[in-house]
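1. My questions are about this predicted structure, shown below with the sequence.
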Amino acid sequence: MSDIRTIYVGKKPVHVYVAAVLHAMQAGDREVELVARGNAIRIAIDTAEICRRRNGHIAGLLPAEMNNKGVEIGTEKVEMEDTTRIMSFIKIQLEGVGDFPSDEE
């Protein structure tokens, strides 16, 4: 089995990360992991839910069934210029099952 594709979530709009999930799935990676820290956690959760529910034009092109395989939350120490900060993180694993929708749909 191949490694899980990791998508790092930042400050870009949600649809950018939904498109990244779609691109990974179309490239053959049926399992992806969304990773976010700090304020980007909200965007990662929104991305996972849009993909899971297949909401919208881009997400509608995902495989027939999107499953949430697990969520990991925690904190980690991040070295800044002169200090160390404790930052929250989330890792969400998604799995695409089934075929992609046909062009006629």
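-> Structure's in. What do you need? Numbering: from 1, shown residues only.
2. C-alpha from now on. contacts and neighbour counts both.
-> Noted.
3. where do the strands sit along the protein?
-> 5-8, 31-37, 65-79, 84-97 (DSSP state E).
4. A further structure is provided below for comparison with the first:
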Amino acid sequence: MPEDNVIYIGNKSVMSYVLAVVTQFNNGFDEVVIKARGRAISRAVDTAEVTKNKFMPGVEVKDIKIGTEQIVGEGGDKANVSSLEITLKAKA
């Protein structure tokens, strides 16, 4: 499955990710998935809300998935990191 409509949230500003989401919708995608882990989760929620409320009122939240991923650190130690996936859908 191609992941052209997936936006991975990192350390950039919220508006950078909002622009990426709006661009994906303008390129013809009906759905855009916002993914984040750890401390970036709050930025992902902000991105979805700003997109939905200020830039594209014709977009709604279709699905939200939360989970935990286990990552291996440099020393071989394992850590659990929370993950979030928000699916935005253009209203019909």
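-> Cool, got the structure. Note that this is a predicted model, so its numbers are computed, not measured.
5. on that earlier part again, which of the strands of structure 1 is buried the deepest?
-> Mean neighbour count (mean count of other Cα atoms under 10 Å) peaks for strand 31-37 among the strands of structure 1, with a mean of 22.
6. Against which helices or strands is that one packed?
-> strand 5-8, helix 14-26, helix 41-53, strand 84-97 (3 or more Cα pairs under 8 Å, 6 or more residues apart in numbering; DSSP states H and E).
7. most centrally placed residue in structure 1?
-> Nearest residue to the geometric centre of structure 1 (Cα atoms, centre = their mean): Leu34, 3.4 Å.
8. residues in contact with the equivalent of it over in structure 2?
-> With the correspondence set by TM-score structural alignment, Leu34 of structure 1 lines up against Ile34 in structure 2. Neighbouring residues of Ile34 of structure 2 by Cα atoms under 8 Å, 6 or more residues apart in numbering: Val6, Ile7, Tyr8, Ile9, Ala44, Ala48, Glu85, Ile86, Thr87, Leu88.
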